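Undergrad: following is a predicted model, sequence given first.
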Amino acid sequence: MNLRSLIVVLMVALAGCATPDRAPDLTPPVLISENTWRQVDRDIVAASLAATGSVKNYARRSMESWRDRVYQRNEAEFIPWFTSYWTQQWLTIKVAWYKASTGAETDPAASRLATYLQEQYHDRVLEPVAKEIDPDAVMELAMKLYVQLLDKQFQGIAQRYGVPLDQFDRRLKDIPAIALAPPPAHSASLYQILHADPIDSLPAYVALVDRIRNAAGGTGAGPSDASISSLAKRTSEKLEATLVPRGAASAAAAAVGEVAGMMISIAAAGFSAILHENERPEMVEQLRVILNVALNDEWRSLMENPATGVMGGVNYLSGQIEGNLTKTVTLPVKFEPVPREVPLPGEQPLQDGRSVYDAPADDWNADQ
């Protein structure tokens, strides 16, 4: 029995040795011509241009809503606060204290008052608006939307030209999308930004976002230093002019005795309140002009500054991608941008047909 089993094993082994080796796969790889690659590159550039246009429409609508919200907070919160009688009284005290505590500095009251007003503007206007629409968040969402739209449009390019997927992926790996110092941690290819999940896990992406925010000093920072400084200087000069009459009234009240002095103080305060109410409409209008001019300047900077505005990240990515392919492409084909009526991430319709930005859920995508 053991001998028979041994013979069977030997015969099977010999038969296996006698079987000829399987022929290797000699199918040649698909060769893609340089002309085809130029067409592929052309379509990549076209997809980038279309995605940038669609994202800019989204960013503009979001920032128009931001501007509307800031304007509303200016009217409802900051202007009434600043022009109120008691705020002006409090600012007068602060200006007097600034003057008494700062030696021979050049215009110390105005500069310190400007810092105080900036803080108040941030707390009363910008921070509440940022809870609804944050320009920093718009900038980063625009980048993510741009990447999603690119990925969606790229899906048909390889098939259109008969390019094997592995070769198309290698092409994308050769296209730099982020190239910050120091490499390689702060560098990423087009393939990497398309396939990073989530994209926030890509060190180069995080570094790019940080660089844009640092360069901008925080998007949506509000009225420029020049605007607030001008407002503070006017306010300081006006309040300083009231210190002498108020000091004279206080001295007179102290000189005539307790009861009569109280009457003088009440009369002076009443006169000051009446005078303030008479001047308040003009003060409101002047402040409204200052804030509106500053708001429009800030909005234009957020929308039009190619490096630090809300499109700064998209402009960087598209500039890298398109710039590295410019030498290989001719006029690009036209990709249709996302239609105007298609809602973009985080938009909610208003009753008048417009839409506003609201922070989207984590699972939004370009098809929404």
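TA: Noted; the coordinates are in hand.
Undergrad: from here on, just use CA atoms for contacts and neighbour counts.
TA: Noted.
Undergrad: helices along the stretch 251-368 of the chain, start to end?
TA: Counting by DSSP state H, counting those that start in this stretch, the stretch 251-368 of the chain has helices at residues 258-304, 312-325.
Undergrad: buried residues, the shortest one. List them.
TA: Along helix 312-325, these residues count as buried under the neighbour rule (16 or more other C-alpha atoms under 10 Å): 312-322, 324-325.
Undergrad: mind putting these in CSV, distance to T115 included?
TA: Below are the buried residues of helix 312-325 laid out as CSV (distance: C-alpha to C-alpha, whole Å):
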residue, distance to T115
G312, 28
G313, 30
V314, 33
N315, 33
Y316, 33
L317, 36
S318, 38
G319, 38
Q320, 39
I321, 42
E322, 43
N324, 45
L325, 47
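Undergrad: closest to R42 out of these?
TA: Set against R42, the nearest of those by C-alpha to C-alpha is L325 (7.8 Å).
Undergrad: how about that closest one: what's its closest non-neighbour residue?
TA: D41 (6.4 Å; C-alpha to C-alpha, 6 or more residues apart in numbering).
Undergrad: pretty sure P176 sits against S189.
TA: Yes: judged on C-alpha atoms under 8 Å, P176 makes contact with S189 at a distance of 4.3 Å.
Undergrad: who's in contact with A269?
TA: Listed by C-alpha atoms under 8 Å, 6 or more residues apart in numbering, the contact set of A269 is empty.
Undergrad: quick one on the thing from earlier: tally of neighbours for the residue nearest to L325?
TA: Counted with other C-alpha atoms under 10 Å, the neighbours of D41 add up to 26.
Undergrad: next one: I266
TA: When counting by other C-alpha under 10 Å, one arrives at 13 neighbours for I266.
Undergrad: so C17 lies in a strand, does it not?
TA: No: secondary structure of C17 (DSSP: H, G, I helix; E, B strand; the rest coil): helix, not part of a strand.
Undergrad: ok, it to A137 distance?
TA: 68 Å (C-alpha to C-alpha, to the nearest Å).
Undergrad: for V45, same thing?
TA: Distance from V45 to A137, by C-alpha to C-alpha: 26 Å.
Undergrad: so for the two, which sits in the more crowded spot?
TA: The neighbour comparison of V45 against A137 (other C-alpha under 10 Å) goes to V45, with 28 against 15.
Undergrad: this is the comparison structure:
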Amino acid sequence: MRGRWNALLFIGAAAFLALAWADRASPDSGSAPGRDGARGHPHFEKTLDVEVFQRGNIHTHTSLSDGDSEPREVVRWYREHGYAFVALTDHNQRVDPAMFQDMEAQSNFTVIPGEEISMWAKGRPVHVNALCARATIGGGDFQSKGEALRWAIGRVRAEGGVALINHPNFDWALSAGDILGAPSAELLEIYSGHPYVHTEGDATRPSHEALWDTVLTARGAAGGGIAGVAVDDLHQLLPESDAPPAGPGRAFVEVFSREVSRAAICSALASGRLYASSGARLKRIAIADDAFSVWPVAAGAVVEFVGRGGRVLERQQPTAGRATYRLRGGERYVRARITRPDGKRAWTAAYATVE
């Protein structure tokens, strides 16, 4: 009798342990089954592995508005200095790429449609670039900065284009609240070669990069996210210009594309498949599972992996040419900032994470 009772106790204990383990491992329990399971394993939302980039400038002025050189001269400069594409973005007028078909045919280079929608609100300039749009949009006066942004971004979308919010700190025009109060644009200037736009902010106002992090943190890198870009905002091509120089070759984007065609470049811009640069270059960007890796071109570059709120998650000097960050959980997004020894930088897009 005692042996039978012991056997029943053993069977009952075994059943209890089995049920407890099943509850622990159940997908509905909310518990983490480990790195190979579906839950509790922080990973990036998307995978990526890119080694082919096309360089371009997407904020450029000519003599059609307030630049000092003819459109063909501006296009020629970019084509002859290793760029794959350029957008001429004169104020409130779309430059038709058909003007440059003969120049495109001579090399692996394309001109994409562009216009700088130039508006005023509360005495401040609000500028949005319409890239790849089908028609001229024009500017105007608005009661608020949010209204101006909403109107411009809506019109760009209606014309099949890509919206770029330009230089928020130009005349200290736009705050993070202004940007968050409007529909999400695809792109935001985080670095500009123009000397008047206060890219780095000042003692009391945030830099363009810090504004970007505020927007990313509020909206998340997925869905409402926005890609940061770097631009020349070219106005002076001629060396004899008397104006403070806003010259060429100071900043650019590198889009992820194997081909140099208008359609491919516009598609990459629309989806934020790019990195931004003030001079630093990348050989490769790769994201798989919980690992984010970049390969800087310059020896001695420092890589900072940045998370929500602009917090530096980790700072590395690449080993064997590569820097890698592995997720720890709670990041929400991660982006990389690469700094060369001479101070030139590159910024990847922000990539969303999943817990």
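TA: Received it, and whenever you're ready, just let me know what you need. These figures come from a predicted structure and were not determined experimentally.
Undergrad: after superposition, what is the TM-score?
TA: Overlay of the two chains. TM-score (TM-score structural alignment, normalised by the length of the second structure): 0.22; 122 aligned residues with a C-alpha RMSD of 6.3 Å.
Undergrad: sorry, back to before: who wins for proximity to R112 of the first structure among the helices of the stretch 251-368 of the first structure?
TA: helix 258-304 (18.7 Å).
Undergrad: that older thread, what's the closest of the buried residues of helix 312-325 of the first structure to S250 of the first structure?
TA: The nearest one, if we look at the buried residues of helix 312-325 of the first structure relative to S250 of the first structure and count by C-alpha to C-alpha, is G312, at 56.6 Å.
Undergrad: so L274 of the second structure sits against C266, correct?
TA: No: using C-alpha under 8 Å, L274 of the second structure is not in contact with C266; the gap is 11.3 Å.
Undergrad: more neighbours, those two?
TA: More crowded of L274 of the second structure and C266, by other C-alpha under 10 Å: L274, with 23 against 19.
Undergrad: which element is A13 of the second structure on?
TA: helix 2-25 (DSSP states H and E).
Undergrad: swap that for R76 of the second structure, please
TA: helix 71-80.
Undergrad: can you give me every residue that contacts V8 of the first structure?
TA: So V8 of the first structure contacts nothing (C-alpha under 8 Å, 6+ apart).
Undergrad: ok, it to Q167 of the first structure distance?
TA: Taking C-alpha to C-alpha, one finds V8 of the first structure at 49 Å from Q167 of the first structure.
Undergrad: and what of D297 of the first structure?
TA: 48 Å.
Undergrad: A207 of the first structure too?
TA: From A207 of the first structure to Q167 of the first structure the distance is 29 Å (C-alpha to C-alpha).
Undergrad: what are the ranges of the strands in the stretch 1-150 of the second structure?
TA: If DSSP state E, counting those that start in this stretch is used as the criterion, the strands of the stretch 1-150 of the second structure fall at 43-44, 48-50, 53-57, 85-87, 110-112, 114-121, 124-131, 140-142.
Undergrad: tell me which of those strands lies nearest to R335 of the second structure.
TA: strand 43-44 (11.4 Å).
Undergrad: who does that closest one touch, helix- and strand-wise?
TA: Packed against strand 43-44 of the second structure, as judged by 3 or more C-alpha pairs under 8 Å, 6 or more residues apart in numbering; DSSP states H and E, are the following elements: strand 351-354.
Undergrad: name the helices or strands packed onto the strand it packs on?
TA: So strand 351-354 of the second structure, by 3+ C-alpha pairs under 8 Å, 6+ apart, packs with strand 43-44, strand 333-339.
Undergrad: contacts only, for the closest residue to Y98 of the first structure other than its chain neighbours.
TA: Sequence neighbours aside, A109 is the residue nearest to Y98 of the first structure in space, at 5.3 Å (criterion: C-alpha to C-alpha, 6+ apart). By C-alpha under 8 Å, 6+ apart, the contact list for A109 of the first structure reads V95, Y98, K99, S236.
Undergrad: let me know the closest of these to E64 of the first structure.
TA: S236 (33.1 Å).
Undergrad: surely that closest one touches R112?
TA: No: applying C-alpha under 8 Å, one finds S236 of the first structure not in contact with R112, separated by 9.8 Å.
Undergrad: neighbour count for those two, which is higher?
TA: Per other C-alpha under 10 Å, whichever of S236 of the first structure and R112 has more neighbours is S236, with 24 against 19.
Undergrad: next, the contact list for I290 of the first structure, please.
TA: S227, L231.
Undergrad: so which residues of the second structure form helices?
TA: 2-25, 71-80, 101-105, 145-158, 176-180, 208-219, 262-270 (DSSP state H).
Undergrad: which elements pack onto the helix or strand hosting A158 of the first structure?
TA: Applying DSSP H and E as the criterion places A158 of the first structure in helix 157-161. Helix 157-161 of the first structure sits against helix 34-73, with contacts defined as 3+ C-alpha pairs under 8 Å, 6+ apart.
Undergrad: if we can go back for a sec, in the helix holding A13 of the second structure, what counts as buried?
TA: A25.
Undergrad: distance of the residue nearest to Y98 of the first structure from I228 of the first structure?
TA: Taking C-alpha to C-alpha, one finds A109 of the first structure at 13 Å from I228 of the first structure.
Undergrad: then A13 of the first structure?
TA: Counting by C-alpha to C-alpha, the gap from A13 of the first structure to I228 of the first structure is 93 Å.
Undergrad: which one's more surrounded, the two?
TA: Per other C-alpha under 10 Å, whichever of A13 of the first structure and I228 has more neighbours is I228, with 24 against 11.
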